[in-house]
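Colleague: Based on what follows, work out the 3D shape:
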Amino acid sequence: MTRATILIVDDEISNIEIMNAVLEDDYEICFSLSGQQALDTARAAPPDLILLDVLMPGIDGFEVCRQLKEDPVLADIPVIFTTGLGDTEDEIRGLSLGAIDYVTKPIQPAVLQARVSNHVELKRLRDQLASMAVTDALTGLSNRRQMERALKSEVGRLARTGDWLTVVMIDIDFFKQFNDTYGHPAGDRCITMVAAALTRAVKRASDLPARYGGEEFACILPGADPAGAALVAQEIGLHVQSLNIPHEQSQISPFITVSIGVASARCLPDMTPDLWIQQADLQLYKSKQEGRNRTTFIQFGASEGLVEG
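Modeller: Below is the predicted model of the structure:
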């Protein structure tokens, strides 16, 4: 298991050295000597927990905590204040800003170890639950909820530059007949193997393959123009065919195949994520209507009409 990273924030090096000595055997330690440096460090590489001094010159601990909790990327990082104040009002203020605990100075090693350990474990469990909520249990791909969340984010991001975005919808051909013939456990294995083939075909780190539901999959391809999308769709079909999963009830092939619908457009501020889903789903429907085991494309726009391919 990867060791958790603790960010220690304190303007006194001696305090950092004490806490580092207590924690370094169990955690990766990084440190910052000011509030602004702490924010910069956390944004560059979010830690698993922050030990944050209250009294610092410039941006104090309270302000650092406030800014952390207002940042969607950093808001879930547990913050433990380290302070010698011993003032109930300051503790209440810190907790109201989103801190989860206080450790008073001078540091008691056993207390620091116990509280850091407890909160790191709680964060690990929260992260695990959050991951499960957006992951398909059978395939390990993103689920529909995560796919739709990512699509919304990409549409907003790419609209600032007018860049391309492509959504691909994939459906396993004659899957009901496959289940009826080979049974649902075999059907699950088939879905898992197709998911693995999809992952191999969609290679860029920015691309997101997902299980959309049942035997249907989807891919988000940020920055992919129609030509690039066509190459990805071709790779998906070839990788699925290479699985050579027997399907004796298929009307088009002795092996499992997929139908694919592809929708590409330049992102503009007035375009909504569901446009890509609707258009890709329409192309998928056309692929199935026209014989399956094929890909149908569309290049669409916000207002200038549709160009099919």
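Colleague: make it CA atoms for all contacts and neighbour counts henceforth
Modeller: OK.
Colleague: Counting neighbours, which bits of stretch 35-43 end up buried?
Modeller: Neighbour-count burial for stretch 35-43, counted by 16 or more other Cα atoms under 10 Å, picks out 35, 38-39, 41-42.
Colleague: hmm, I was thinking of stretch 158-171
Modeller: 158-159, 162-171.
Colleague: let's see this one next to it:
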Amino acid sequence: MTERDSPDPQGLHQLLGRRPRLLLVDDQPINIQVLHQVFAADCQVLMATGGAQALQLCREQLPDLLLLDVQMPEMDGYELCQRLKADELLRDMPVIFVTAHQEAEAETRGLACGAVDFITKPFNPAVVRARVRTHLTLKLQSDLLRQLAFVDGLTGLHNRRFFDERLEAEFQRALRNASSLALLMIDVDFFKRYNDHYGHLAGDDALRGVAVALRGALKRPGDLLCRYGGEEFAVLLPETEMEGALRVAEALEVAVRGLRCPHAGSEVAEVVTISLGLVCGVPGARDSVATMLQEADRQLYQAKAQGRARVSASALQAAIT
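Modeller: Predicted structure coming up:
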């Protein structure tokens, strides 16, 4: 494959920090294999043979673009595209239909569902690569512009404004799908003393280091880390049960402690540590974003009262009874 034909000649790999992530959706494995050969060298290729599987992969892996067949059993491409566009977290994901249908009405219907392009089979691989490259570039540019308003200047993480929007969207999705949602509130222990002892410039460096450690400990693309304000951070873990959320919380605590950043003013360790408050569960009709935040804050207070540098957790349903 030449640089001209590659999906990434303009540095998408470098700008994303990874290879572009494509999801191929087709109920015929042979069709997936053909497209996989086209993109495997330059993209991380995900594959699904049905609409439900594709929807789950979208939520877990957040692909940059979908190449989607129209004719599939149970859930066809049109319905899948409509579901993606109805989901606030997935609606900006570009969809390109790849289908044997050549009728104008099929293309019109696909574009009306929210697709950005429509490619008919048999296709020219160079044309498919070019169109994918174009829409990946447009998606990246759009994401970068949108994110400028949602980035914390000190740490480079998303800011509280972005977090509040995502929390509301994830809460509503968990409520709608009866899925478990976990929220972590994190506080750097004795941070005022850190600033008093080392100075505010050193404090800024410490916060940047904590942000890097926290980000490195999160493994799923759908997990969200934000700077909530001051020395506070927040983590949102969609579709996560309590056991998994506790493992993540413990990994975050270990990651920050592993920085071995000296903290002479701490009463719990010789290095910078964090306390974490966790609430996790399937939201019910009586729950709200406010109740989740209040409970996570209450658990954070408990972690501090119990000695700091630890996790305190409660189940969402237990918190409201």
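Colleague: same for the helix or strand hosting residue 237 of structure 1, what does it pack against?
Modeller: Counting by DSSP states H and E, the secondary-structure element that holds residue 237 of structure 1 is helix 226-241. Counting contacts by 3 or more Cα pairs under 8 Å, 6 or more residues apart in numbering; DSSP states H and E, helix 226-241 of structure 1 packs against strand 164-172, helix 184-201, strand 258-266, strand 295-300.
Colleague: Same list, the ones you listed, but as TSV with distance to residue 21 of structure 1 please.
Modeller: What follows is those, written out as TSV (distance: least, Cα to Cα, whole Å):
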stretch	distance to residue 21 of structure 1
strand 164-172	49
helix 184-201	43
strand 258-266	53
strand 295-300	59
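Colleague: Now do the helices for the stretch 51-200 of structure 1: every range, in order, please.
Modeller: With DSSP state H, counting those that start in this stretch as the criterion, the stretch 51-200 of structure 1 has helices at 61-70, 88-96, 109-133, 144-159, 175-182, 184-201.
Colleague: Let me have these in CSV, extended by distance to residue 308 of structure 1.
Modeller: Below are these laid out as CSV (distance: least, Cα to Cα, whole Å):
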stretch, distance to residue 308 of structure 1
helix 61-70, 44
helix 88-96, 55
helix 109-133, 36
helix 144-159, 21
helix 175-182, 27
helix 184-201, 24
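Colleague: quick one: which of these is nearest residue 299 of structure 1?
Modeller: helix 144-159 (15.6 Å; Cα to Cα).
Colleague: And the closest one, how far out from the chain middle?
Modeller: 11 Å (Cα atoms, centre = their mean, to the nearest Å).
Colleague: buried stuff in stretch 101-118 of structure 2?
Modeller: 101, 107, 110-111, 113-115, 117-118.
Colleague: now do the same end-to-end measure for it.
Modeller: With Cα to Cα, to the nearest Å applied, stretch 101-118 of structure 2 spans 10 Å between its terminal residues.
Colleague: likewise stretch 7-17 of structure 1?
Modeller: 13 Å.
Colleague: now stretch 172-186 of structure 1
Modeller: Termini of stretch 172-186 of structure 1 sit 14 Å apart (Cα to Cα).
Colleague: For that stretch, which residues meet the burial criterion?
Modeller: Neighbour-count burial for stretch 172-186 of structure 1 [16+ other Cα under 10 Å]: 172-175, 178-179.
Colleague: Same check on stretch 266-273 of structure 2?
Modeller: Those would be 266, 269, 271-273, for stretch 266-273 of structure 2 by 16+ other Cα under 10 Å.
Colleague: hang on, the earlier thing: now the buried residues of stretch 101-118 of structure 2 as CSV including distance to residue 47 of structure 2?
Modeller: As requested, the buried residues of stretch 101-118 of structure 2 are exported to CSV (distance: Cα to Cα, whole Å):
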residue, distance to residue 47 of structure 2
101, 21
107, 23
110, 21
111, 22
113, 21
114, 21
115, 18
117, 19
118, 19
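Colleague: Brilliant, that's me finished.
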